[in-house]
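**Student:** no sequence on this one, just coordinates:
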C-alpha cells in the first residue's frame, strides 16, 4: 500500500479509539446531577455571593446582569460586580440596572490595574472574592459578564452541589450560534474541548486521586468558599490565561470534588458574528494551552492533520488515483471514508445540542483546519511579542503560578 493508504488506516484506528476509549467525549448527556431543587428542599439554604468580573461589558450587561439580580434563590444571596478598568461605563450601567430591576443586592467595586504577575480577570476575581469572603458565604458563584442565567439557575447549582457533595460545579454555557461562522465554529469549539477534557473522566474522579482529566468552564463556576481558601484561589493560579482549567486543577489538588457538564439554562450572549471575532477568541489562548512548547505545537498540528484532514484527503485522492497503485487507492478510499463517517457521527450529538442541522457534521474537517491555523497563529503572535491579548491587555508569556 502507498503512504496515504497507511496514514488513512492509522486515522481510522485513531477514530475507533476516540469513539470508544476517550471517555465517550462525544456524548452530550453530562448535565447537572438530579436533585431536589424545590425552595423547600432544605431547611437552611446556604448563603451565596455571586462575583462577576467585568471589563468593557456595557453591550451585554443589560441582558446578563438582570438575570442574576432576578435569581429566585430561597436563601441569602447578593451580587458583586468588579469593574475591571472599563472605559465604556460598565460600572455606572450596573448601578442603573440594579435601580431599574431591583432583586438581589448589588455591589460595584473596582480593583485598579493588576499588579505584576496577575492576569486581569484573576485580579478582578481576587478583589471580588475578598469582598465576598467578608460576608462569610458558604458558596461563591463565579460567572462572566456575558452569561445569562435562568431564574432558577443558582438554586439548581446549589442543590446539585449539596446533594452530591461537589466542591466545584461548573456548567459550560451554551454559546451563541446565530451567524454562518458561529454555526461552523462554535459547536466544534465545545466538541474539541470535551475531546481534550472528557466530562465523564472529570466527573467520576474520586477526590484525592489522580484524575485522567480536570477542567471547568469559567463562565459558570459554583465554588465552595472553604475549598477555595484551601486551594489558595485565585492567588495560586494568578498568572493563568486559561483560568478555568487552572482553578479546577487547584481544587482537585486541594482534595475537592469537581464536576463539569453542559448547561441547559445558562447561555453566553456574547456575539461572534465574523470569523475574525472567533479567530481572536481561539488564538488568544491556544498556544498557552500548549504551554508555549514548539514540540507540543508540532505534535498538535500533526495530530490534527492525521485525525481530521487525512480522511477526506484520502477519499478524494483515492477516487482520483493520486499517490499510489490501484490496491492502495481502494484502501485509502475505504479507510478514509470509514474514518470520516465515524468523525461525523461523533459530532452529531453536539450539533443537536446546539440545535443545528446534522449536515454540518461532514464539514468538521474544514472547521478543524481553521482551528489548526488559529493555533499556529497563536504561536506566531506569541513569538512576535503579542502574547495573549484581550481587551487592551497583552500577556506575553502567561503561565500558572507555582503552588505555595
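**Tutor:** Done, it's in. Small disclaimer: the values here were computed from a predicted structure and weren't measured.
**Student:** going forward, measure contacts between C-alpha atoms and count neighbours the same way
**Tutor:** OK.
**Student:** just checking, residue 258 touches residue 164?
**Tutor:** No. Assessed by CA atoms under 8 Å, residue 258 is found out of contact with residue 164, at 10.8 Å.
**Student:** counting neighbours, go ahead and name the busier of these two.
**Tutor:** Taking other CA atoms under 10 Å, residue 258 and residue 164 do not tie; residue 258 has more neighbours (26 against 12).
**Student:** mind listing what that one touches?
**Tutor:** Residues near residue 258 by CA atoms under 8 Å, 6 or more residues apart in numbering: 166-170, 202-203, 214, 216, 248, 251-252.
**Student:** could those residues go into CSV alongside secondary structure?
**Tutor:** Listed next are the contacts of residue 258 as CSV, based on DSSP: H, G, I helix; E, B strand; the rest coil:
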residue, secondary structure
166, coil
167, coil
168, strand
169, strand
170, strand
202, helix
203, helix
214, coil
216, coil
248, helix
251, helix
252, helix
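**Student:** give me the distance between the residue nearest to residue 25 when sequence neighbours are not counted and residue 22.
**Tutor:** Leaving aside its sequence neighbours, residue 25 sits nearest to residue 198 (CA to CA, 6 or more residues apart in numbering; 4.8 Å). Separation of residue 198 from residue 22 (CA to CA, to the nearest Å): 7 Å.
**Student:** which of those two has more residues huddled nearby?
**Tutor:** Applying other CA under 10 Å to residue 198 and residue 22 shows that residue 198 carries more neighbours, namely 25 against 18.
**Student:** isn't the more buried one up against residue 215?
**Tutor:** No. Using CA under 8 Å, residue 198 makes no contact with residue 215, being 9.0 Å away.
**Student:** comparison target below:
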C-alpha cells in the first residue's frame, strides 16, 4: 500500500511537471525559438550622431579583442567612443589609449570618474560619467556596451537603422557569449535559454507588454529617452542594471526591442566552473529581490520543472511504474526539444540537450549559494566591490 502511494505521488508530480512543460512550450512567448534577430530596417535619410560609452574595470586582458572593433565601426554618421576607466589597477586606461593610437578609427576619449559614492554601483557610476561627457556632443543615440564585447564593423550602423526604422527607444542585443571549454558548453547556452524563459524576447518588443528586459553588453538608447528616464541616476544601485534600465525606459512609455545577436560577441572567457559560478551567483539572489520566499519558490520550480522528469524516469524504471516512466520521458523530451534551438544557435552538439537537467541543478546550487553569500555579507561581489541590498542604501535624492 505504501509503495503504491509513493508511485502514485511520483506519477502525479510528474504529470504536473509535464503540464508545466506544455504550458512553457506553447504559452511562454515561444521563448525557446532563436529567430528573434534585429528587426526589419532601412537606412535613415540622415545618420544621427552616436556616442559609445564603455565602462571598464580591470579589462586589460580582453580590451585588445574588443576595443579595436568599436574604433573600426563603419558608421556613416558622426560617432565617437568614451571609455570610462572605473578604478582599474591593470593599466586598462593606458592600454585603451595605446590601442587607439595603433588602430585609429573613431575618436576615443579615456576618462575616470573616481570611486563611486554610496548608493552607486561602480559600473553605473562609470556610465553616468560617460553619458555626462557624451551629452556635451549632443548625440541622438547612446550605445552602452561592455568592455568585453566585440562588434562587427557594421554593428553600430545596423543598430541605429533598426532603432530609427522601428521607432524604438532601446535596441538591445544579447551578445553571443564565448563557448569553448567543456563547462562553457554545459552552462553558457543554458544561461541564455533561462534568460529567454524569464523574459521572452517576443513579448518585450510588443507595445503594451509588461515584460521588459535588456542585455547590458549592447544597449542602443535614445539620448532623449535616457534623460526622461533619468538614466542612470534612477537605477544607480541596480546590480542587474540592464533589466533595471529597461524597466525605467518602459516606465516612461518607451518602446524596447531585445533579441539575439549575430554580429556582437563577448570575448570574455569562463573556462572553469568556478568562473561561471561566480558570474551567476553574484547576481542570482538580487534577481529574486533578496526575498527568501521567492528563493524557495524558485528552488521548488527548478526541481519540479527540470529535475522531476529524469527522476521520474529513474523511479519508474526501478519501481516498474510505466505511468511515471512515460510521463517523465515525455516531459524530458519536451524539455530537450525546447533546448535544441539554443544549442544550434551556439553551434553546439545536440547530445548536450538531454543534459539540461544537470545544468539546471547547477543553476539551482548557484542560486542558493548567491543567497548564502548575501546573508554572509558577500553578496553581489564583483571585481573587489560588494554591493548592499538596495533598500539598505540611503537615498541621496
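**Tutor:** That came through fine. Keep in mind the model is a prediction, meaning the values are calculated, not measured.
**Student:** TM-score for this pair?
**Tutor:** After superposition, the two chains reach a TM-score (TM-score structural alignment, normalised by the length of the second structure) of 0.96; 390 aligned residues with a CA RMSD of 1.3 Å.
**Student:** residue in the second structure paired with the residue nearest to residue 25 of the first structure?
**Tutor:** Using TM-score structural alignment, the partner of residue 198 of the first structure in the second structure is residue 200.
**Student:** might one say that its match is in contact with residue 28?
**Tutor:** Yes. With contact defined as CA under 8 Å, residue 200 of the second structure counts as touching residue 28 (6.9 Å).
**Student:** can you give me the first-to-last residue distance of stretch 379-390 of the first structure?
**Tutor:** 16 Å.
**Student:** report the set of residues contacting both of residue 198 and residue 215 of the first structure.
**Tutor:** When CA under 8 Å, 6+ apart defines a contact, no residue borders residue 198 of the first structure and residue 215 alike.
**Student:** ok so, going back, so what's the residue nearest to residue 25 of the first structure up against?
**Tutor:** 22-25, 213.
**Student:** residue 375 of the first structure versus that one, what's the distance?
**Tutor:** Taken as CA to CA, the span from residue 198 of the first structure to residue 375 of the first structure is 21 Å.
**Student:** returning to that earlier point: select from the contacts of residue 258 of the first structure the one having the most neighbours.
**Tutor:** Neighbour max across the contacts of residue 258 of the first structure (other CA under 10 Å) = residue 248, 30 neighbours.
**Student:** the second structure: which residue goes with that one?
**Tutor:** Residue 248 of the first structure maps onto residue 246 in the second structure, by TM-score structural alignment.
**Student:** burial of the residue nearest to that match when sequence neighbours are not counted, as a residue count?
**Tutor:** Once flanking residues are discounted, residue 246 of the second structure sits nearest to residue 213: 5.1 Å by CA to CA, 6+ apart. Neighbour count for residue 213 of the second structure, taken as other CA under 10 Å: 27.
**Student:** show me the strands in the first structure, by range?
**Tutor:** 48-54, 77-83, 106-109, 139-143, 147-149, 168-174, 220-224, 258-268, 388-390, 393-395 (DSSP state E).
**Student:** and the third one, which stretch of the second structure?
**Tutor:** Equivalent residues of strand 106-109 of the first structure are located at 108-111 in the second structure, counting by TM-score structural alignment.
**Student:** quick one: the matching stretch to the first structure mean distance?
**Tutor:** Here stretch 108-111 of the second structure, set against the first structure after superposition, deviates by a mean of 0.3 Å using mean CA distance after the TM-score superposition for the first structure.
**Student:** so how far is that stretch from its chain's centroid?
**Tutor:** 26 Å (CA atoms, centre = their mean, to the nearest Å).
**Student:** from the rest of the structure, what touches it?
**Tutor:** 71, 80-85, 93, 96-97, 100.
**Student:** residue 275 of the second structure: which of those residues is nearest?
**Tutor:** residue 85 (22.9 Å; CA to CA).
**Student:** trace the closest one over to the first structure, please.
**Tutor:** Using TM-score structural alignment as the criterion, the counterpart of residue 85 of the second structure in the first structure is residue 83.
**Student:** dump the residue contacts of its match.
**Tutor:** Residue 83 of the first structure neighbours (CA under 8 Å, 6+ apart): 53-55, 90-91, 108-111, 124.
**Student:** one more time with 6 Å, if that's ok
**Tutor:** Listed by CA atoms under 6 Å, 6 or more residues apart in numbering, the contact partners of residue 83 of the first structure are 54, 91, 109-110.
**Student:** just the buried ones out of the residues you listed, please.
**Tutor:** The neighbour count (16 or more other CA atoms under 10 Å) marks 54, 91, 109-110 as buried among the contacts of residue 83 of the first structure.
**Student:** tabulate those residues (a markdown table), appending distance to residue 176 of the first structure.
**Tutor:** Formatted as a markdown table, those follow (distance: CA to CA, whole Å):
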| residue | distance to residue 176 of the first structure |
| --- | --- |
| 54 | 19 |
| 91 | 25 |
| 109 | 28 |
| 110 | 29 |
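**Student:** which member of those is positioned nearest residue 396 of the first structure?
**Tutor:** Once CA to CA is applied, the member of these that ends up nearest residue 396 of the first structure is residue 54, at 21.8 Å.
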